[in-house]
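Trainee: I'd like to go over a predicted model; first the sequence, then the structure.
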Amino acid sequence: MYDTIAAVSIIAAFGIPGETVINNVFHINRGYDSFLEKLRSLNASERNLKLEGKYLGGQNIKRKVSAFIIRETANGKYQVLVHKCLNDAIQFFRVPGGGVDQQEEATAAARREIKEEAGLENVKYISSLGSTIYYKEFIQSYIQRYDLLFLVDGHTPDNWEHCVTGNGDDKGEIYSYEWIDIQQLHVLDPELTTHIDVIKSQYA
């Protein structure tokens, strides 16, 4: 089953006042209008405060990152690194990512998750793809997810398996990795497709 997601897509420059804007509203989860109205009622400075993972309507927002890692092939095309969990019955492709610790920058969290989930350290940060706030019914929490773009530096295998390290809930899971063409990004878990058009516009 898909998680029921209701999202406000935020194209944001991290922590820069006045540059957080409401871009799109996805009315998927009934009862989410109150969240939207609360967001619209804030002035710019209040909105930036509340969208920086602090709170909304008295509820905490979990901060997460997703790392979109690309590589350039011998023929000049770009591919994106994706994985499936071998122990997961739901076989959507996903990208490395997870929670952002307190006082941790989004880019630092993404590098940590890349190392824990894929075993990679040779990645170069390229840019932010955007940030999204939504309600995830499966964990009954608001999520603020930062989508970040990285470029793998040097040779990387075409496919491999990795046992997840760290202290997260997925510790010990086995992830199977492979590369897909930019035009195949639609095969990702729908939760992660918010900003794939940004990647397609620059690297397809």
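Mentor: That came through, no problem. All figures in this text were calculated on a predicted structure; none of them were measured in a lab. Numbers count the residues shown, from 1 in each chain.

Trainee: only C-alpha atoms from now on, for both contacts and neighbour counts.
Mentor: Noted.

Trainee: show me what contacts the residue positioned nearest the centre of the chain?
Mentor: Geometric centre of the chain, nearest residue: Ser66, 2.8 Å, by Cα atoms, centre = their mean. If you count contacts by Cα atoms under 8 Å, 6 or more residues apart in numbering, Ser66 has them with Val95, Pro96, Gly97, Gly98, Ala110, Arg145, Tyr146, Asp147, Leu148, Leu192.

Trainee: which helix or strand contains the fourth one?
Mentor: Yep, that's Gly98 we're talking about. Element membership of Gly98, judged by DSSP states H and E, is strand 97-99.

Trainee: what sits up against that strand?
Mentor: Lys62, Arg63, Lys64, Val65, Ser66, Ala67, Ala109, Ala110, Glu113, Ile114, Glu117.

Trainee: now do stretch 188-204
Mentor: Contacts with stretch 188-204, where a contact means Cα under 8 Å, 6+ apart, come from 5, 9, 66, 77-78, 92-94, 129-130, 132, 147, 182-183, 185-186.

Trainee: pull the distance from it to the chain's centre.
Mentor: 11 Å (Cα atoms, centre = their mean, to the nearest Å).

Trainee: now do the strands in this structure.
Mentor: Residue ranges of the strands in the chain, as given by DSSP state E, are 5-11, 21-26, 55-56, 59-72, 78-85, 97-99, 123-136, 141-152, 159-163, 174-181.

Trainee: want to compare, so here's the second one:
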Amino acid sequence: MIDRPITEEKAYAYITRKAAQTRQLLVFEHANEDVGVQVPKGTIEDGEAPHEAVVREVREESGLTDFDSVRPLSTDVWNHHEKPKAYRRHFFHLVADEPRDEWRHKVTGSGEDNGVVYSYFWIQPGTCSLARDMDDYIERILE
């Protein structure tokens, strides 16, 4: 049940690796804080379509810029656990041709994470819980 005002729209990226033998999901950990394993995501800007926002957020947060596909998966409304607000969340599946197994990236853009370093790595989907219910639609990339 949604009992809070929707204050922002967010775009979430489930990125899988094209050449992997088994399905692999790109995740990151914040280099300076223990906030859990996450996927790239961020706020949709005014006038921006969700599919445009997810590509921009992935570029800013991971440095990845080239994708074989960007496919919508689901849209929902999620109550924030610690704050009295809710987000409209748009989930996408992106496929990347990325050879690196892990890397660090300094976030760019104008958001609050600008300059923060994220440590990226690949996991098998479903092998660890993602922070803040980010894995709610993970089964859809396995189909």
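Mentor: Nice, thanks for sending it over. All of these numbers come straight from a predicted model, not from anything done at the bench.

Trainee: TM-score for this pair?
Mentor: Overlay of the two chains. TM-score (TM-score structural alignment, normalised by the length of the second structure): 0.89; 143 aligned residues with a Cα RMSD of 1.9 Å.

Trainee: sorry, back to before: the strand holding Gly98 of the first structure vs the second structure, average distance?
Mentor: Superposing on the second structure places strand 97-99 of the first structure at an average distance of 0.4 Å from its equivalents, by mean Cα distance after the TM-score superposition for the first structure.

Trainee: quick revisit: which residue lines up with the residue nearest to the centre of the first structure in the second structure?
Mentor: In the second structure, the residue paired with Ser66 of the first structure is Tyr12, using TM-score structural alignment.

Trainee: so stretch 65-79 of the second structure corresponds to what in the first structure?
Mentor: Stretch 65-79 of the second structure corresponds to residues 121-135 in the first structure, going by TM-score structural alignment.

Trainee: contacting residues around that stretch?
Mentor: With Cα under 8 Å, 6+ apart as the test, stretch 121-135 of the first structure has contacts from 4-13, 51, 69, 107, 111, 114-115, 141-154, 194-195, 198-199.

Trainee: what residues sit buried inside that stretch?
Mentor: Using 16 or more other Cα atoms under 10 Å as the test for burial, stretch 121-135 of the first structure gives Val123, Tyr125, Ser128, Leu129, Gly130, Ser131, Thr132, Ile133, Tyr134, Tyr135.

Trainee: map Gly98 of the first structure onto the second structure.
Mentor: Aligning on TM-score structural alignment places Gly98 of the first structure opposite Gly42 in the second structure.

Trainee: oops, could you answer that again for Asp181 of the first structure instead?
Mentor: Superposed on the second structure with TM-score structural alignment, Asp181 of the first structure falls opposite Gln124.

Trainee: does that match touch Gln21 like I think?
Mentor: No. Gln124 of the second structure is beyond contact range of Gln21, at 11.0 Å (criterion: Cα atoms under 8 Å).

Trainee: ok, the two, which is more surrounded?
Mentor: Using other Cα atoms under 10 Å, the more surrounded residue of Gln124 of the second structure and Gln21 is Gln124, with 12 against 7.

Trainee: any idea how far the more buried one is from Asn32 of the second structure?
Mentor: Noted for Gln124 of the second structure: a distance of 24 Å to Asn32 of the second structure, by Cα to Cα, to the nearest Å.

Trainee: kindly report the same for Pro72 of the second structure.
Mentor: The value you get for Pro72 of the second structure to Asn32 of the second structure, if Cα to Cα is used, is 31 Å.

Trainee: out of the contacts of stretch 121-135 of the first structure, which are buried?
Mentor: The neighbour count (16+ other Cα under 10 Å) marks 4-12, 51, 69, 107, 111, 114-115, 142-152, 194-195, 199 as buried among these.

Trainee: the first structure: which residue goes with Ile141 of the second structure?
Mentor: Here Ile141 of the second structure is matched to Ile199 in the first structure, going by TM-score structural alignment.

Trainee: swap in Asp34 of the second structure?
Mentor: Counting by TM-score structural alignment, Asp34 of the second structure lines up with Ala89 in the first structure.

Trainee: residues near the residue nearest to Tyr175 of the first structure when sequence neighbours are not counted, how many?
Mentor: Distances taken as Cα to Cα, 6 or more residues apart in numbering put Cys85 closest to Tyr175 of the first structure, at 4.6 Å, once the chain neighbours are dropped. Neighbourhood size, Cys85 of the first structure [other Cα under 10 Å]: 20.
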